[in-house]
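In: whatever this is, show me its structure:
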Amino acid sequence: MALLLFVSIICLHSLLVVKGHSSSSPLAPALYVFGDSFSDSGNNNFFQTRARENYKPYGIDFPDGATGRFTNGKTFVDFIAAPTICASIFGSFNRREIQYYNRTELRIWISWHSESGTTTVGDNLSLDERIDYFKDTKRIYLRRVYKNPVQITKYLSESIFVIFIGSNDYINNYLQPDNYNSSQIYTPEQFADLLLYRLTLRMYKGRNNTLYQLGARKLVVFNIFRVGCIPAVVDTASPRPTTPCVEDVNNLVLLYNTKLPKVITNLERILLGSTFIHGDAYNMSRNSSEVGFTAAQTPFCEVDGNAGSCVRDSVNVPCEDRTQFIFWDSFDPTKVVNNAMAKDCFSGSSSCVPINIQQLAKKR
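Out: Coordinates of the predicted model:
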């Protein structure tokens, strides 16, 4: 059975999120994304999985409609990648043959996502598999375009790599004791340490096809957002919390988040020529009283109580203002939240440190 490479190709005339701003040349040659539903542009459409949102009302504010994005419009990465979407195209891949669209234009967004993580909802891509696909992208595709390894090295060193993972290890694994025994095997701190150790392995040691060894030099690594605030967690908590969020769950995530900055600092020290940004998804996803939304833990769409996804072809009340909602379904943020988070990380100074993505792209 052929392996699949899901490639989203988007015109990158500029890596900009500032409204109305344009640039004649891109800030970076490509954006490589290893993420979850925050950045999924429809890869799960090609998997045998229940985590597949390629139907209305998903995408009602996206130019191409329901593409498989887990929100009503653009994702977090869509807003970072380009001001306008040119295409969302998927190619198939096996070890003998590779097909790409728009071959001569390397200003692209190539993304590997798997929304479900290690769960019972169906097939998914592990991080190891995603890195394997990136390895084949370099080995096959880039060698067709560039004449020598030096050019490939330069191209990759100027590209930006975004890693947005970890939440599903909690949502769909550690917090599911009926399906998984991870919470019995590991204490909360041990589990956080395990995730950080595995992240380190994929960066530079343990295998020959780590991201650093494959050429990644500019990396944006996000911590985990406030899992205890998502409707799927709040609505199933017993007893239901008197606060907007289940703080015991947020405290689990904080065990990982508080240690991540030191891990990133050590990686940058060890990996010569690398630059790391720490993305603070936890504080970007603060509750409604802090960011001004009127609807906090309430999904905008009508959701399936079991799956937490929008009910297919459900109709929303016309007078409801989507811009006042943090969550689109029981798990994922709305377009307006994605936009605010992306804008701050791209050109702000609080969500992504010690420099923002715009500064990272310009660094030589």
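In: rest of the way, CA atoms for contacts and neighbours
Out: Noted.
In: which outside residues touch the lengthiest helix in the chain?
Out: In terms of residue count, the longest helix belonging to the chain (DSSP state H) is helix 188-204. Defining contact as Cα atoms under 8 Å, 6 or more residues apart in numbering, one finds that helix 188-204 is touched by 127-128, 166, 182-183, 207, 210-213, 252-253, 255-256, 260, 263, 267, 271.
In: after it, which helix or strand is next? Please name it.
Out: Once the chain leaves helix 188-204, the next helix or strand it forms, by DSSP states H and E, is strand 218-222.
In: now the strand or helix carrying residue 128: buried residues?
Out: Here residue 128 sits within helix 127-136, counting by DSSP H and E. For helix 127-136, a neighbour-count test (16 or more other Cα atoms under 10 Å) marks 127, 130-136 as buried.
In: distance to residue 309 for those residues - can I get that in CSV?
Out: Below are those laid out as CSV (distance: Cα to Cα, whole Å):
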residue, distance to residue 309
127, 24
130, 25
131, 28
132, 30
133, 28
134, 30
135, 33
136, 33
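In: this one as well, want them side by side:
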Amino acid sequence: MFQLLSTVIVLALIPSQWSWGNPMIDGVNAQTNNAPRDVPAIYLFGDSTADSGNNNEMLTIARANFPPYGRDFDTRHASGRFSNGKMTSDWITDFLRLPLAPPYMSPEAQMFPFQGANFASAGAGILNNTGNVLGQKISGWQQIELFLQRRNELIAKMGVDAASTHLRDSILYIATGGNDYIHNWITNDTDAALLPHDQFNNLLLTTFENQLQVLYNAGARKVAVLGIGPVGCAPHFLWLSNTTTGECMETVNQYVSQFNDGLREMLVRFNQQHQGAHFVYRDIWNTVYSMAKFPQNYGFTNGDTACCGLDHYGGGSRCLSPSMVCENPPANVWWDEYHPSHRANNFIARQIWSGVDPSTTTHNSTSTTVYSFLTVQQLAALELTDV
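Out: Now for the predicted structure:
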């Protein structure tokens, strides 16, 4: 295995962290209608918005395996999720009526190889060097390498045909790209960040398309690709901009919006060029932006300040201690300086799962073309015959 992973100490999770369960917490209703039961597994890729514990034993500041993270999770345990409770990917897994996929670096992922796996790693991005300033992580390409390793394991246990059918019918969930802006281009952390934005954007999309090609070649057919959310509305960027009115940093949002436009166009082309491919774009921009600007419409009272943080808008520090937690976490859209709260993640997941308008475009979109993609609910219900 590649050098980075050789330094990782396998983390130990209690079984209830990835087992069945969907309690009511803070008034969140996770019930869905006609959720399919025949999706064999979910495989997750991406960054801290999907990492369920892969970074726990790495030499990095991008970890969340300590209180108060996880205070509202099923087990009330800090599993490594960057949330006070569930991440968006956890809610989607619930909607699919699947057990939560264990982190690939955990013993459970090896003990139960047929129930999927989580390869996501906090700090990771599309580019290999993204997030290096934070410490160790499993990069986007390395996550794909681990998926290929799991594919080989399945073939060894199930045979080629059964493994191919398993992967064809499984859902792949990819949430990446945000760190390529937050911890790369905006902060000038790598040589790639010296590129003009259009060239950097093209580099991201070309690299990401190559990664998707590898997944397709490995047998993936049902893939949900999340666009990047309005990064400029996160408490960290409100703090960074010294705004006194809670206005989002729209220059940052514009960069991300242009990436989302290109991502949609790339996925349309990808599906047209690859038989049986259903690599769908799922927009999270509008939901997050709307919650941040109009929190009362969702039952929140605060749309700009992190529940757990320091300084203006709670955006000047990571969440490091239970003493930093706000009085009423369910009232906040944001949990920490970058990540939505447990309740907010539920709203985001519902849009991804069964959004009313699956062809939605992003706020401030530079594209005038509307592309229609399946929701994850529709994606899960597809009956495919090609392997």
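In: thinking again about what came up before, which of the buried residues of helix 127-136 of structure 1 sits closest to residue 120 of structure 1?
Out: The shortest gap between residue 120 of structure 1 and any of those belongs to residue 127, at 17.0 Å (Cα to Cα).
In: what lines up with the closest one in structure 2?
Out: The criterion is TM-score structural alignment: under it, residue 127 of structure 1 has residue 140 as its aligned partner in structure 2.
In: measure its match to residue 233 of structure 2 for me?
Out: 25 Å (Cα to Cα, to the nearest Å).
In: ditto for residue 287 of structure 2
Out: 12 Å.
In: residue 343 of structure 2 too?
Out: 17 Å.
In: and the two? Which one has more around it.
Out: Applying other Cα atoms under 10 Å to residue 343 of structure 2 and residue 233 shows that residue 343 carries more neighbours, namely 31 against 25.
In: before we move on, back to that, would you mind listing the buried residues in the longest helix of structure 1?
Out: 188, 191-193, 196, 199-200, 202-204.
In: please apply the same query to stretch 153-173 of structure 1.
Out: Across stretch 153-173 of structure 1, burial judged by 16+ other Cα under 10 Å covers 153, 155-173.
In: and residue 270 of structure 2, what pairs with it in structure 1?
Out: Match for residue 270 of structure 2 (TM-score structural alignment): residue 267.
In: so what's the residue count around its match?
Out: Residue 267 of structure 1 has 18 nearby residues by other Cα under 10 Å.
In: list the contacts of it.
Out: Residues near residue 267 of structure 1 by Cα under 8 Å, 6+ apart: residue 200.
In: so which strand or helix has it?
Out: Counting by DSSP H and E, residue 267 of structure 1 is part of helix 260-270.
In: could you check the angle the helix or strand following that helix makes with helix 260-270?
Out: Scanning forward in sequence from helix 260-270 of structure 1 by DSSP H and E, the next helix or strand is strand 275-279. Here strand 275-279 of structure 1 points in a direction 170 degrees away from that of helix 260-270 (axes from the mean of the first three to the mean of the last three Cα atoms, to 10 degrees).
In: mean shift of strand 275-279 of structure 1 relative to structure 2?
Out: Following the fit onto structure 2, the mean deviation recorded for strand 275-279 of structure 1 is 1.2 Å by mean Cα distance after the TM-score superposition for structure 1.
In: which stretches of the stretch 1-150 of structure 1 form helices?
Out: 76-81, 127-136, 143-145, 149-158 (DSSP state H, counting those that start in this stretch).
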